[in-house]
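Peer 1: only geometry, no sequence info:
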């Protein structure tokens, strides 16, 4: 079961990375110009970020294995459609369907994982392996993508998913049991509509720098909160969001997943536009330190078991932030690589350890019948963070007159935000001292309380 669930996540990570490499060729193949290339990514990111929470909860209500398998079927169909696409419309529709499939698959796989392995050391090890394989998938995809696109063409980046998805679908019924569903499965339609619309509007607004869309999205999310407070069968029970582990785990995850990809984007521009490195050399600069991220996933579960998730989360976030600090002072000479590569090595290790830690935190203390919701929240956080971080840091960088000065300002903001959230999380997740509960009339101790 672990092999199937982690293998599916690995495949999705590889696919995302391969398609990043194949973007220029894919766009040229269907007539999308350079200006339109970001929409190949955005068509995927919008549904992947906007629908993850909804599908995570639907897995709780209607069966996680069922939703996982539907997602894999949709992924195979969408990948086949993308591979045979000859127009921009078909390609973008295929990417959007891949985003929907990802929104179905990731939270379902994660919740099946967390409900199979009891909270504690075994779950931490399993989530550590998940982090390692997701990181390895990204690295493998970048390497395989370049070779595959060069030898076979960009369509192979889509077709490669089909046999893997079919294999997962064949094996899944034999190794994964369906989750136990509650007796009442009524769907909170107003909540589903407002939260999905709100997330889609916010993500679209950030991608397109559309203030009106962000305002509409925020208004819909506020309406969603009001609906959930009054709903008899809420899509997202408020008591789950009030859990410190869920609240602060996802706050940490948002900072972690927003800042590191944005740093990578800005550093890529720095390497190619300031240091004048080739794309191949840039890939090597990131690829060598990338091995640290795989190692981090393997050891993170063991470290959490020994020192506790609160400490590991705060420390790993601090490592991610402090490793970015030397980049604030980089100059325009190649000697900067002597500082940059070790900093990336340390930062990638801290980043993946933080992802594993926030996933463990965000799914802790949640009963099995709400694990789909908790997993959907952590998956949504990762998707949304990956979308909003780059526009934010890019806007800060663009506000400076010189490119290098803008890079330094954006990365300084990255460091400050990551360290500030790490401190807040460490304080907010501290163990609470029990308070005695005393009967007001008799003065006798009733319970220890918290």
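Peer 2: Great, that's in hand. Being a predicted model, the structure only gives us computed values, none of them experimental.

Peer 1: only C-alpha atoms for contact and neighbour calcs from this point on.
Peer 2: OK.

Peer 1: Look up how far residue 275 lies from residue 281.
Peer 2: 11 Å (C-alpha to C-alpha, to the nearest Å).

Peer 1: typed the wrong thing, it's residue 93
Peer 2: Note on residue 93: its distance to residue 275, by C-alpha to C-alpha, is 37 Å.

Peer 1: who touches the residue most central in space within the chain in this structure?
Peer 2: Note on the chain: the residue nearest the mean C-alpha position is residue 382, at 2.3 Å, using C-alpha atoms, centre = their mean. Neighbour list for residue 382: 253-254, 257-258 [criterion: C-alpha atoms under 8 Å, 6 or more residues apart in numbering].

Peer 1: Format those residues as JSON lines; extra columns: secondary structure.
Peer 2: JSON lines is the format used below for the contacts of residue 382 (DSSP: H, G, I helix; E, B strand; the rest coil):
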{"residue": "253", "secondary structure": "helix"}
{"residue": "254", "secondary structure": "helix"}
{"residue": "257", "secondary structure": "helix"}
{"residue": "258", "secondary structure": "helix"}
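
Peer 1: let's bring in a second one:
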């Protein structure tokens, strides 16, 4: 099976989440909105992905993984095309936040399912996950630089047109993807469960986004809806009906801790990119291309770590890699806090950004491989949807949390908050039991 179209699709989805950060000021000025308004569009994009990732993953059992992947690409491409022509924030949100988010929720789960079920052994699986996760990390890390170059030379709309072009390339390569033969089970889709899970996640992240202005009401409401969702899952299981997600998935300690580390990784990465980009543009007056160039050390760190993912997986257990990754990430954030000042030189941010990128890059493949390998092939639809939902929820919460802190505080406090989140991720990694190789 060729991994190229799957890796490129993950690159595009990750790129879309971070490339907007360097164009925030340009988009806000062009569409007559505010930085907060553009931040809301970014958060809604990742939130839509997170909310619909589990239902999207479940649809792969009905439509087939390859077909679901292709449908997601078409929806995503249509959204990018609409966003490129947006005359105001409304169409931008519809095309970028909603359609691209829905498309991502349909196309991303099949990527990880196909890699898992078509890999003959754990070594091959680790290498393929290294390619896919590396592509995702590259999209997230290079998004600011590529977006900065495109925004400066051709305008922010051209960035969406680039996504349309890449989607067309992936669609052409999609027939090369092989899907294991087998009968798909025609099971009823849990519509109520899908609505409850999506609504709960939406309210929780919306509440974080509106922290300080009654957001706690939304957070409490979202938590209540999620409790209702888990009760709904148990009720369907007792009645002998298949729920959206089986409750047994959340009874495995390694899976739960692995999912938590995935959530924190993307929260820290997306949150740090947003905080640094806004700081550079609002405090130092950098334009889009200068902001992207400033984030290049983080890109280099992620790329270097992702390129070594296969070798690292053969020599070290996922638990050790995740722990080491969080330690490097915290060290990088600490260096940024110690060295970066309003009047400091460009070089002051390089060590911290590089360690931040390297730390996240080391963890990405290890966490995905750990979680996906805990379940048999028959349960890959469930675990892949939850895994991708948790990761994208981390991206959404990272942007929302960082924006909320920035709105009422300082760059230093925002980075300190992210360092605290990384410390929580390290604690989760320390609780992972000894398991030298995922089964």
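Peer 2: Yep, it's here. The structure displayed is predicted, hence computed values, not measured ones.

Peer 1: Give me the TM-score for this pair.
Peer 2: TM-score for the superposed chains, counting by TM-score structural alignment, normalised by the length of the second structure: 0.87, backed by 427 aligned residues with a C-alpha RMSD of 2.7 Å.

Peer 1: related to what we said a few turns ago, which one of residue 281 and residue 275 of the first structure has more residues nearby?
Peer 2: With neighbours defined as other C-alpha atoms under 10 Å, residue 281 of the first structure and residue 275 compare such that residue 275 has more, 17 against 13.

Peer 1: So that one is in contact with residue 337, correct?
Peer 2: No. Shown here, residue 275 of the first structure and residue 337 do not form a contact pair, counting by C-alpha atoms under 8 Å, at 9.4 Å.

Peer 1: Pretty sure residue 331 of the second structure sits against residue 351.
Peer 2: No. Using C-alpha under 8 Å, residue 331 of the second structure is not in contact with residue 351, being 9.5 Å away.

Peer 1: Residue 387 of the second structure versus the alignment partner in the second structure of residue 361 of the first structure, what's the distance?
Peer 2: Under the alignment (TM-score structural alignment), residue 361 of the first structure pairs with residue 370 in the second structure. Plainly put, residue 370 of the second structure is 11 Å away from residue 387 of the second structure if you go by C-alpha to C-alpha.

Peer 1: So between those two, which is more surrounded?
Peer 2: residue 387 (27 against 24).

Peer 1: Show me what that one aligns to in the first structure.
Peer 2: By TM-score structural alignment, residue 387 of the second structure lines up with residue 378 in the first structure.

Peer 1: what about the longest helix in the second structure?
Peer 2: If you go by DSSP state H, the second structure has its longest helix at helix 122-154.

Peer 1: Can you name the element that comes right after that one?
Peer 2: Remark: after helix 122-154 of the second structure, the chain's next helix or strand is helix 157-173, criterion DSSP states H and E.

Peer 1: which residues of the first structure does the next helix or strand after that following helix align to?
Peer 2: Downstream of helix 157-173 of the second structure, the next assigned helix or strand under DSSP H and E is helix 191-209. Mapping helix 191-209 of the second structure onto the first structure (TM-score structural alignment) gives residues 189-207.

Peer 1: Identify the residues contacting stretch 374-381 of the second structure?
Peer 2: 57-58, 60-61, 109-110, 113, 116-117, 254-255, 372, 383, 438-439.

Peer 1: please redo it, this time with the cut-off set to 6 Å
Peer 2: 57-58, 113, 117 (C-alpha atoms under 6 Å, 6 or more residues apart in numbering).

Peer 1: Alright, that wraps it up for me.
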